[in-house]
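Student: from the sequence below, what's the structure:
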Amino acid sequence: MTFAFYLGAGNIIFPPLAGFLAGENMTLAMFGFLVTAVGLPLITILAVAKAGNGWAGMTKLLPAGIATALAVAIYIIIGPAFAAPRTGLVAYEMGLKPFLGEMGAQGLMVYTIIFFGVAILVSLNQGRLMDAIGKFLTPLLMLLLIVLAVGVFVAPQGTMPSAVADYQQDAFVKGILEGYNTMDTLASLMLGALIVDILRKKGIHDYQSQFKYLAIAGIISAIGLSVVYISLFQLGNTAGGVAMDASNGGAIVSAYVLSLFGHPGQFILAGIITLACFTTAVGLISACADFFHNLTGMSYRKLVVILGAACALVANVGLAQLISLSIPVLVAIYPVAVALVLVTFLKSYFGRPRLTFRLVLTVAFVFGCLDGLGAAGMKMDAFAFLPLFDKGLAWLLPTLVACGLGVMARGNASQVSDATA
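Tutor: This next block holds a predicted model:
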């Protein structure tokens, strides 16, 4: 189940594109991608389990307004701003476009209205339909991915492209930043509490057992995701001459499947990806509507309609444009998520946990915003002196220093206590 939470159609479009663009530096890019697309979500799930009581447990040392604002930002990002609209676009790119070709802005608009219109109807009337689809969808998607992985390694269809842009010099760091696009670390912050609730329903109530079983499930899902990502990286890295349109990973996978399995394979891929996108869209719209219903008191049904309409509207910017718009936002917000996970694990080592939590997250947010502005293409030469700024990781060292100060505060407090005694 944990693996199914993470495996969405969006996770399938980024590795092949990175593998294609990384060329001869694929291995470095892939390891960087695995750090943020597999390692961070796993660690985040464990942090949620360690904190207890889900999001409230992780943020109890923060001002209530800040914790709420951060939760709102994450739900907007994984909801109507980026992740949910992306489901409709991936379904369009991989489920319809390979057969009907480019249909222009009007065709995309009609498709997204129908796609999210149906998603709204299902979200309004949640029942056993989603459970029934889920029971068959994930195994089918996994089966197809396994067959595709075997085909990629046994019968590669193309040649290795040459590394381009940032993949030529900083493939590992570029892979780390590309892993942000899965948004799975942000999702882990919200899904971790849900998984803990499910464990409780299974009769697992004590903290140690919850942590143990969540760790086992997290490790299994991490292994599964790693296998999927590695095979998709290899697919992209052997797609030279096969994928004529390398503007996004969906087009690369579609062209590769057509070359490897012919039209029958492409039809199967299109059907499963469309269903995967649809169930993900329903899940995200429902989760966001439920969150904002509890936050504002507004009717759940009204929120479903508003959020679904917003997703359809945002989706019409196009997949490549939506991804490019999301990158600066993710570069800015991810450091805060990572910092929250870090201080959750280190809390017992801090002399003044409340102050340290606020300091570390503030530092991560400020420097993350600088990285985000740089990723947006703004001229940031005045900050070029910052360590790792040119890599898009200016937040990393200041955040670690802030954590170190928190640990030192405990040491100083102990020395004062000893002297007093």
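Student: from now on I want contacts and neighbour counts done on CA atoms only, so please keep to that.
Tutor: Will do.
Student: pull out the buried positions in stretch 70-79.
Tutor: In terms of neighbour count (16 or more other Cα atoms under 10 Å), stretch 70-79 has its buried residues at 70, 71, 74, 75, 76, 77, 78, 79.
Student: quick one: contacts of that stretch?
Tutor: Here stretch 70-79 makes contact (Cα atoms under 8 Å, 6 or more residues apart in numbering) with 82, 83, 84, 85, 183, 186, 187, 284, 285, 288, 307, 311.
Student: kindly report the same for stretch 394-408.
Tutor: For stretch 394-408, the surrounding residues in contact (Cα under 8 Å, 6+ apart) are 335, 339, 343, 349-353, 356, 359-361, 363-368, 370-371, 386-388.
Student: here's the other one to compare against:
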Amino acid sequence: MDKKHYLFAGFMLFSMFFGAGNLIFPPLLGMEAGAAFIPAVTGFILTAVFLPLLAILAVTLSNNGLLEIGQRVHPLFGLVFAIIIYMSIGAFYGIPRASNVAYELGFVQMFNVEGTLALFTFSVVFFILTYLFSINPKKVVDYVGRILTPALLAVLAVLFIQAFRTFQYNDAPVTDKYEASPFLSGFLEGYFTMDAIAALAFGIVIINGLKSKGAADKKSLVQGTLTAGLIASAGLMIVYLSLGWIGRVLPVDQPVTDGAEIIVIASQLLFGSSGSIVFGMIILLACLTTCVGLTSACASFFHETFPKFSYSFFTTVFVGTGFVFTNFGLAVILDIAVPLLVLIYPLAIVLISLSLFQHFFQESRKMYVYSVAVTSVFAVYESLNAVGIQSNELNAGLSYIPLHDNGLGWVLPALIAAAFGYFAEEKREDVEYESKAG
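Tutor: The predicted structure follows:
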């Protein structure tokens, strides 16, 4: 397989990960971390870059991707969990969220128009483009890798180069959020990019793209995915460091509430009245590439799972559903999606970790069952909290679990459950072997 295809696959993977959410998190981290920028951004990169790379590898190493990973717990769990993943990051959340951000931070910034009719008109054009780029899965890598990603990188490069030439590095205060533990705070900030979940969906797009270019066997697919993943990871690291640095050195006196506002201010300071156009182009390209990747990933999965319906049929369904949800507005989408995302993210991390673990050690079904069962209890609890159903007594009791206050109370119990399940199954197999030998 030609090495240039690895490069284009890497560009595509980068652009699918780099959506609007990824664009606005690093600048705010840089501004809030201040003098603690280095440890904070290091933690951020671990969860925003390294964890999604592991997820892509886990999908590639599994014969049937995300579906097989979940089926190691139970066949029904595998199917239901995969459908929830694809629907949550696809038509019900990821696609309409990206298109709404493209409208609010891109289209409105560039043309200074807003309202219901403006959103409707924008979404019509946006989703026509998404459909045209997504309709042929074999061409997705070419479209995104050859056209959209280079355009996105070119606009970002203009912003970064001008920022490095203009802004000066000075002392900056550390906010309370990053003062006690900047590394852990940055680590958790990267966690909420939710790219690890998206990676479970994007894996199938990269695999299909590599297959269409001649990667037929497992070794070639793993090599191609790893190469593309490393290219994407390198690109993301450079962009995150640059965006974080802009937030770190931006000379502002007024309070800033989010990363989008930081980039708007930086664009205006660097390019004057044309700054809104530069920022708007970055947002529009980032969101379009993300929507193309998500649409293709979701359509590919559902076509392979339900082959009676064509890829083009599912592409139309996801584009149409995304269009409808987009016109509900971003606030409504976030209110509906947050409890679901809080529920599935811990489960996704556990499954990714165990899937990689089993390729180095003996496979254990109990390891999956026990750890996922324990994680599910914590995930359901956090999901209920997200919708306002809480118990002060239970909260007080769980507060003794390490990292619970950070929303990561499931980590240690899941690890203990996985270890218990692994050794329990290993002991049972030893007993069965000795019984047969006797």
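Student: tm score of chain vs chain?
Tutor: The TM-score (TM-score structural alignment, normalised by the length of the first structure) is 0.83; 420 aligned residues with a Cα RMSD of 3.6 Å.
Student: now, which of the buried residues of stretch 70-79 of the first structure sits nearest residue 220 of the first structure?
Tutor: Nearest to residue 220 of the first structure among the buried residues of stretch 70-79 of the first structure is residue 78, at 23.5 Å by Cα to Cα.
Student: let's have the contacts of stretch 70-79 of the first structure in JSON lines, adding secondary structure, neighbour count and distance to residue 270 of the first structure.
Tutor: Compiled in JSON lines, those are given as follows (DSSP: H, G, I helix; E, B strand; the rest coil; neighbours: other Cα atoms under 10 Å; distance: Cα to Cα, whole Å):
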{"residue": "82", "secondary structure": "coil", "neighbour count": "24", "distance to residue 270 of the first structure": "22"}
{"residue": "83", "secondary structure": "helix", "neighbour count": "25", "distance to residue 270 of the first structure": "19"}
{"residue": "84", "secondary structure": "helix", "neighbour count": "30", "distance to residue 270 of the first structure": "18"}
{"residue": "85", "secondary structure": "helix", "neighbour count": "31", "distance to residue 270 of the first structure": "18"}
{"residue": "183", "secondary structure": "coil", "neighbour count": "22", "distance to residue 270 of the first structure": "23"}
{"residue": "186", "secondary structure": "helix", "neighbour count": "24", "distance to residue 270 of the first structure": "27"}
{"residue": "187", "secondary structure": "helix", "neighbour count": "20", "distance to residue 270 of the first structure": "25"}
{"residue": "284", "secondary structure": "helix", "neighbour count": "24", "distance to residue 270 of the first structure": "21"}
{"residue": "285", "secondary structure": "helix", "neighbour count": "30", "distance to residue 270 of the first structure": "22"}
{"residue": "288", "secondary structure": "helix", "neighbour count": "23", "distance to residue 270 of the first structure": "27"}
{"residue": "307", "secondary structure": "helix", "neighbour count": "24", "distance to residue 270 of the first structure": "25"}
{"residue": "311", "secondary structure": "helix", "neighbour count": "26", "distance to residue 270 of the first structure": "21"}
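Student: show me which of those residues is closest to residue 221 of the first structure.
Tutor: For the contacts of stretch 70-79 of the first structure, the nearest to residue 221 of the first structure is residue 187 (14.2 Å; Cα to Cα).
Student: what does the closest one align to in the second structure?
Tutor: Using TM-score structural alignment, the partner of residue 187 of the first structure in the second structure is residue 198.
Student: for its match, give me its contacts.
Tutor: Listed by Cα under 8 Å, 6+ apart, the contact set of residue 198 of the second structure reads 17, 52, 89.
Student: quick one, what contacts the second one?
Tutor: The contact partners of residue 52 of the second structure, by Cα under 8 Å, 6+ apart, come to 195, 196, 197, 198, 199.
Student: in the first structure, what residue corresponds to it?
Tutor: So, by TM-score structural alignment, residue 52 of the second structure is matched to residue 41.
Student: its match and residue 296 of the first structure, how far apart?
Tutor: Remark: distance between residue 41 of the first structure and residue 296 of the first structure (Cα to Cα, to the nearest Å) = 29 Å.
Student: same deal with residue 82 of the first structure?
Tutor: Taken as Cα to Cα, the span from residue 82 of the first structure to residue 296 of the first structure is 22 Å.
Student: try residue 308 of the first structure
Tutor: Residue 308 of the first structure is 18 Å from residue 296 of the first structure, by Cα to Cα.
Student: do residue 246 of the first structure as well
Tutor: For residue 246 of the first structure relative to residue 296 of the first structure (Cα to Cα), the value is 43 Å.
Student: more neighbours: which of those two?
Tutor: Using other Cα atoms under 10 Å as the criterion, residue 246 of the first structure and residue 296 rank with residue 246 on top: 19 against 8.
Student: if we can go back for a sec, return the member of the contacts of residue 198 of the second structure nearest to residue 395 of the second structure.
Tutor: Closest approach between the contacts of residue 198 of the second structure and residue 395 of the second structure, by Cα to Cα: residue 89, at 28.9 Å.
Student: residues contacting residue 186 of the first structure?
Tutor: Residue 186 of the first structure makes contact with 41, 74, 78, 334, 337, according to Cα under 8 Å, 6+ apart.
Student: swap in residue 124 of the first structure?
Tutor: By Cα under 8 Å, 6+ apart, residue 124 of the first structure lies in contact with 301, 304.
Student: excluding its backbone neighbours, what's nearest residue 6 of the first structure?
Tutor: Nearest residue to residue 6 of the first structure, sequence neighbours excluded (Cα to Cα, 6 or more residues apart in numbering): residue 184, at 6.5 Å.
Student: so what's the residue count around the one you found?
Tutor: Residue 184 of the first structure: 25 surrounding residues under other Cα under 10 Å.
Student: thought residue 15 of the second structure was touching residue 149?
Tutor: Yes - Residue 15 of the second structure is in contact with residue 149 according to Cα atoms under 8 Å; the separation is 5.8 Å.
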